[in-house]
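Asker: Dropping the sequence and predicted coords here.
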Amino acid sequence: MVRHLGLLPALSLSASLVVAPAMVSAAPLQLTGTLDTRYSDNAAKTHVDEQSDLETRVGLAINYATDPGQCNASLGGSLAYSYWLDDTFDPETSTDLGAQGTCQLAQGLYWDLSDNLSDVRRTSQRPDTPDNRVRKNLFSTGPRYVLQLSRTDQLQLSAKYQNTEYEDDAQQDSERVIGSVAWNHLFSSTLNGGIDLTTDRAELDTGTEIDRNTASLIASKAWATTQLSGSIGVSEIETEAGGFSNKSDGLVGSLSFDRQINPSADFYITASRELTDQTSDFDVRFAGFVFNLQQTTAVEVTAIRAGLDKRFSNGSQVNIGVDASRQDYLETDEQEERVGGDLRYIRPLAPRWEASAGVGLSYLTYDSDDSDDTVSEVDLGLNYQASRKLIVSGRIGHNQRTSDVVQREYDENWILLGVDYRFR
C-alpha cells in the first residue's frame, strides 16, 4: 500500500515567506541501534482478563542532512521490530521516518519533495496498542517560485501534489492538489507581514471530494531573545459525496512564540486552528494530535501547546508542557476535546549515571457518547553510560485510564530494560 517511502513531511509554511535554503548546515550521519525488553502485567491494556507479556524490540534511529548546496535533503526518524513472547500481538514493524528535500532549479524556482511515514492511532477512545494503530504515509511534491518584486516586497507562488495512504484498507486514502499565492512585505529588518491565499482539493478513494479555500493575514517579528509568527484569516470547506454537499466556514489561524527567558531557560507556545479532514498533514505538523479515523468528514481542529525547558548548573533539566485540542466534526456535530500536561526531570547522579522521572495526565471528553476519560502515566528511569557509544537503561512505570465507559478502563504496570549503541 505504501508506495512513496523515504522522503519527509511537508511543513505548511504559508506564514513564513522569507526564502532560505532548506538546510543551512550538514548533520553528520548518526546511526543508533536499540534493543529493549518490556514486561507488562496488562499488555493489551484491557479492563478484564488482564494478560502479562514480554515485548522485545529491536530498532534503528537515523539522523542525516546533506551539505548545503543547490539541492538539500535531510532524513530522520526510527524503525523497529517488536515480538511478544506470549503472542498478545503479532510481530510488527513500527515506523516514524521522515525526509525532505529542496532543489533550486533556476533563479527563484525551487522544487520541494517530502514524505512522512508513521504509525498513527485510529482513535483516542482506545489505548495506544498495536491493534489501535495504522501506518500512514504522506507524500508531497511540487514547485515553488519566488519573485523579488523589490527590496521589501516578495511574491511566492506554489503548487503541491499530496498523497495520503493508510496501510489498512479500512481507512480512506486521498489525493490532494494545493495551490497558493502569497505576498510578503518587509517593514523592517525584524518585522514582515503579508497576505496568503490558498486553495486545495482532496479526493478520497470513496469518491468524496473536499474543497477548501483560505485567505489569511500573516506576520512575523523577531527580537533579541524572542521570535513571534502567526496568521489569522477565514476558511471555507465544502464536502461533496453521493450527490450531496455540505459547506462550512470559520475563523482560522496559527501562532508560534519562542522566548529565551535566560541562557538556561526557554519558553514556547504553538497553536493552530484549521478546517480540514483526517487525511491531511495536521497531525504531522502538530505532533501528538490524534484524529478519529472513524470520522472521514470535514473537521474543525484546534490545538495549542505551551512548554518550558529549564537547565540547571548541576547538569539536571526539567521539561514542562501543557496542551489542549478540540475536534468538531462539521457534518455529524460530534466533538472530541483533550486537555493534558506532562513533566520530565533528568538529573546526573555520577559521572556515568543519570536518573529521570516523568508524569503525564490527560483529560478527554467525547460528545458522541457523553463520556469523560482520564489517562495518567508515571515512570522512573536510570541510565548508565557504559562507554562513549553504549548506554544501558532501565525504567519502571504505571499507566492508568478511568472512564465513564467501564470497557475503556485499564491499569498497567511495566518494567523496561534496554541498551542503545551509537554506531556513528
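Answerer: It's in. Residues are numbered from 1 along each chain as shown.

Asker: going forward, measure contacts and count neighbours with C-alpha atoms only.
Answerer: Noted.

Asker: can you pull out the strands in the stretch 51-200 of the chain?
Answerer: For the stretch 51-200 of the chain, the strands defined by DSSP state E, counting those that start in this stretch cover 53-65, 71-84, 92-106, 109-121, 133-148, 153-166, 174-186, 191-204.

Asker: where do the helices sit along the chain?
Answerer: 282-285 (DSSP state H).

Asker: So for residue 305, which of the strands of the stretch 51-200 of the chain sits nearest?
Answerer: strand 109-121 (19.3 Å; C-alpha to C-alpha).

Asker: Below is structure B, check it against A:
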Amino acid sequence: MSKKNCVLAVGTVLLALPPGSAEAVRIDYTIDAGVEHNDNVTLVDGAPVSQNILRTGLGFLATEDTSALQLRVEGRAEYRNHEDDLYSDGVEGELGALANWFAIPDRLSITAENRLELQAINPFAEDTPDNRQQVNVFSIGPNLYFMRGSTFQGQLEMRYIDSRAEETEEFNSQRIGLAARAFKEFDESRRASINVQSQDVDFDDDAFARDHRRDDLFARYEHGFNILSLSLDAGWSRVSFDDGDHHSAPLLRAGLTWRPSERSRFSLDVVDQYSDAATTFLGGVQAPGGIPTSVLIGTDIITAAVYEERSATAGYTYLGDATTFGASAYARRLDYIDAVDPDEDREGVALDLGRTLRPTLSLGLHYSSERIRYDLVDGRFHTTRYGLALSKQWSRRWSSSLAVEHNRWKNPVLGSDVDQTLIYLSIAYSNH
C-alpha cells in the first residue's frame, strides 16, 4: 500500500547517498501542537456537531545540492485526537521526495521520486475524516548522458513507476517509461530539444481499467531574458489500448514568466495534453516548496482513466520587506477517453496577503474559491475558504499562532449548503 511505497522511496534516497554524504544533508524541521475547535465536524446542512480536536504535527525539509547529488525531501505527519468516538484517532501525512545521484559523473545518474498525499475517496461527498485515502506514486530509474558539456547533448531515460491508492484499487498500476532526448544549447539563454517518450501501463485490475501505451513526440524551446523567460513544448501524442482502441491529439505546453522588478513576478502557463491521475500526481514533486505546515486534502478524482487536459493558470507574486502578496487564477477542462468517468470543468482563484505588524508579530490573510462542474451532474460544486492567522515569534526557535478559517461547500448531488468554522491555537518549535 501507499505507506510501504513511502518507506521504499525514503530508503531509496538514503541508499543513493554517496558514502559520507549524509553529513552534508541539511535537515530543517518544525514540531507543533495545538487544539482545534470545529463547529461542524460532520459537515451536515442542519444540526451541526461541534468538536475539539487535539493536533500534533512534524514537518520537515531535507536538502542537498552538490555535483554528485541533488536531493529534496519534504513532508509532514500529523496526529489528530478527537474528543469522542465519532471519528477514529489517527495519523495523516504527505511526502514529496526527489533525488538525483550521479553514479558516474557526466555519464550515468539514478533518479528517484515519490509523492504521498491525502485525496478524497468519493469526490462527490463532503470532506470528512472517513472520506480520505492515502495515494502514493513512486518512480525510479537511470539516466544515461552523451556528449555532456558540449553544445549538443543526448540523454536516455528509463523509469519504473508504481501507483497505489488506499481505497480506489482501480488506480493501482505498474508502469515502464522510456525516453530519448537530444538538446542543443545556442547560448546561455537559449536551448532547444527533441523528445521521444513512451510509457507502458499495466493495471492490477483489468476489469475496471484498460492497459495501454502512451507515446509522445515533441520539440521544446526555452529562452531566458533578463526580465522575461519562456518555454514551449509542441508535438503529438498517441494513446494505444491493448484492446485495439487508439486516440491521437496535439501536445502543447507553454510557460511565460515576467519579472518587472526584483519584488514582482507574473506567470502564465497553458497546457493541452493527454494525461492521467498518476502522471499528474507525480508531476507535483517537481514544484519546490518549504516545510509543510498542514496536511492538504486533494479533490482530484483518483481513477485509472486517461483524459485530455486543457488548462490555463495565471499568477502574480509580490515580495516586499513587510508585505507579501500572491494571486492566482486557473481554468481546467478534463475530457476522459472512457465514458465511465465524467468530464469536468474547474475554475478557481486564490489570494494570499502577509503583513509584518511588528518585528515579532505577523498577520496572514487568505481566500480561495473553486467551482467544479461534472458533465453527468446538474449544477456546480462550489468551495469557498477564507481566514486569517496571527503569528507571534517568542524567540529564535519558539512561536505560536492563532488561526481562524471559514469554509463553505455547495454540493448539487446532496443538495446541501454547508458552513464550517475552524479555530486553531498552536505552539511550534523549529530548529532553523
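Answerer: Perfect, thanks for sending it. A quick note: this is a predicted structure, and the numbers were derived from the prediction, not measured.

Asker: Just name the most buried of the strands of the stretch 51-200 of structure 1.
Answerer: Neighbour counts (mean count of other C-alpha atoms under 10 Å) averaged over each of these peak at strand 109-121, with a mean of 23.

Asker: nearest to residue 348 of structure 1, of the strands of the stretch 51-200 of structure 1?
Answerer: Residue 348 of structure 1 lies closest to strand 53-65 among these, at 24.1 Å (C-alpha to C-alpha).

Asker: and that closest one, what other elements does it pack with?
Answerer: For strand 53-65 of structure 1, the packing partners by 3 or more C-alpha pairs under 8 Å, 6 or more residues apart in numbering; DSSP states H and E come out as strand 27-40, strand 71-84.

Asker: export these to TSV and tack on distance to residue 92 of structure 1?
Answerer: Listed next are these as TSV, based on distance: least, C-alpha to C-alpha, whole Å:
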stretch	distance to residue 92 of structure 1
strand 27-40	15
strand 71-84	5
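
Asker: Any chance of the strands of the stretch 51-200 of structure 1 in JSON lines with distance to residue 43 of structure 1 as columns?
Answerer: Formatted as JSON lines, those follow (distance: least, C-alpha to C-alpha, whole Å):
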{"stretch": "strand 53-65", "distance to residue 43 of structure 1": "6"}
{"stretch": "strand 71-84", "distance to residue 43 of structure 1": "9"}
{"stretch": "strand 92-106", "distance to residue 43 of structure 1": "15"}
{"stretch": "strand 109-121", "distance to residue 43 of structure 1": "17"}
{"stretch": "strand 133-148", "distance to residue 43 of structure 1": "15"}
{"stretch": "strand 153-166", "distance to residue 43 of structure 1": "25"}
{"stretch": "strand 174-186", "distance to residue 43 of structure 1": "33"}
{"stretch": "strand 191-204", "distance to residue 43 of structure 1": "35"}
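
Asker: Just want the most central residue of structure 2.
Answerer: By C-alpha atoms, centre = their mean, structure 2 has its centre lying nearest to residue 284, at 3.6 Å.

Asker: Now that residue. Nearest residue, chain neighbours left out?
Answerer: residue 115 (7.7 Å; C-alpha to C-alpha, 6 or more residues apart in numbering).

Asker: residues touching that neighbour, list them.
Answerer: Residues in contact with residue 115 of structure 2 (C-alpha atoms under 8 Å, 6 or more residues apart in numbering) are 6, 94, 95, 96, 97, 136, 137, 138, 281, 282, 284, 285.

Asker: Of all pairs in those, which one is the farthest apart?
Answerer: Taking C-alpha to C-alpha, no two of the contacts of residue 115 of structure 2 sit farther apart than 6 and 284, at 15.4 Å.

Asker: Looking at the strands of the stretch 51-200 of structure 1, spot the one closest to residue 373 of structure 1.
Answerer: Across the strands of the stretch 51-200 of structure 1, residue 373 of structure 1 has its closest neighbour in strand 109-121 (16.7 Å, C-alpha to C-alpha).

Asker: what is the orientation angle of the closest one with strand 92-106?
Answerer: For strand 109-121 of structure 1 against strand 92-106, the angle by axes from the mean of the first three to the mean of the last three C-alpha atoms, to 10 degrees is 170 degrees.

Asker: check the fit of strand 109-121 of structure 1 onto structure 2 and give the mean distance.
Answerer: By mean C-alpha distance after the TM-score superposition for structure 1, the fitted strand 109-121 of structure 1 averages 1.7 Å away from its aligned residues in structure 2.

Asker: can you give me the strands for the stretch 301-424 of structure 1?
Answerer: 317-329, 334-350, 353-366, 371-385, 390-403, 410-422.

Asker: so which of these gets nearest residue 42 of structure 1?
Answerer: Nearest to residue 42 of structure 1 among those is strand 410-422 (5.2 Å), distances taken as C-alpha to C-alpha.

Asker: Which stretch of structure 2 lines up against the closest one?
Answerer: Alignment of strand 410-422 of structure 1 against structure 2: residues 418-430, by TM-score structural alignment.

Asker: Superposed on structure 1, what's the mean shift for the matching stretch?
Answerer: Superposed on structure 1, stretch 418-430 of structure 2 shows a mean distance of 1.1 Å to its aligned residues (mean C-alpha distance after the TM-score superposition for structure 1).

Asker: what residues does that stretch touch?
Answerer: 28-41, 43-45, 397-410.

Asker: repeat for stretch 30-42 of structure 2
Answerer: In contact with stretch 30-42 of structure 2 (C-alpha under 8 Å, 6+ apart) are residues 48-60, 128, 291, 419-431.

Asker: at 7 Å instead, please
Answerer: Contacts with stretch 30-42 of structure 2, where a contact means C-alpha atoms under 7 Å, 6 or more residues apart in numbering, come from 48-60, 128, 420-431.

Asker: for stretch 58-71 of structure 1, same thing?
Answerer: Stretch 58-71 of structure 1 has contacts (C-alpha under 7 Å, 6+ apart) with 23-36, 72-82, 102-104.

Asker: Kindly report the same for stretch 163-181 of structure 2.
Answerer: In contact with stretch 163-181 of structure 2 (C-alpha under 7 Å, 6+ apart) are residues 1-2, 121, 133-138, 154-162, 193-205, 208-209, 278, 302-304.

Asker: Determine how far the last residue of that stretch lies from the first.
Answerer: Counting by C-alpha to C-alpha, to the nearest Å, you get 25 Å between the two ends of stretch 163-181 of structure 2.

Asker: I'm done for today, thanks for sticking with me.
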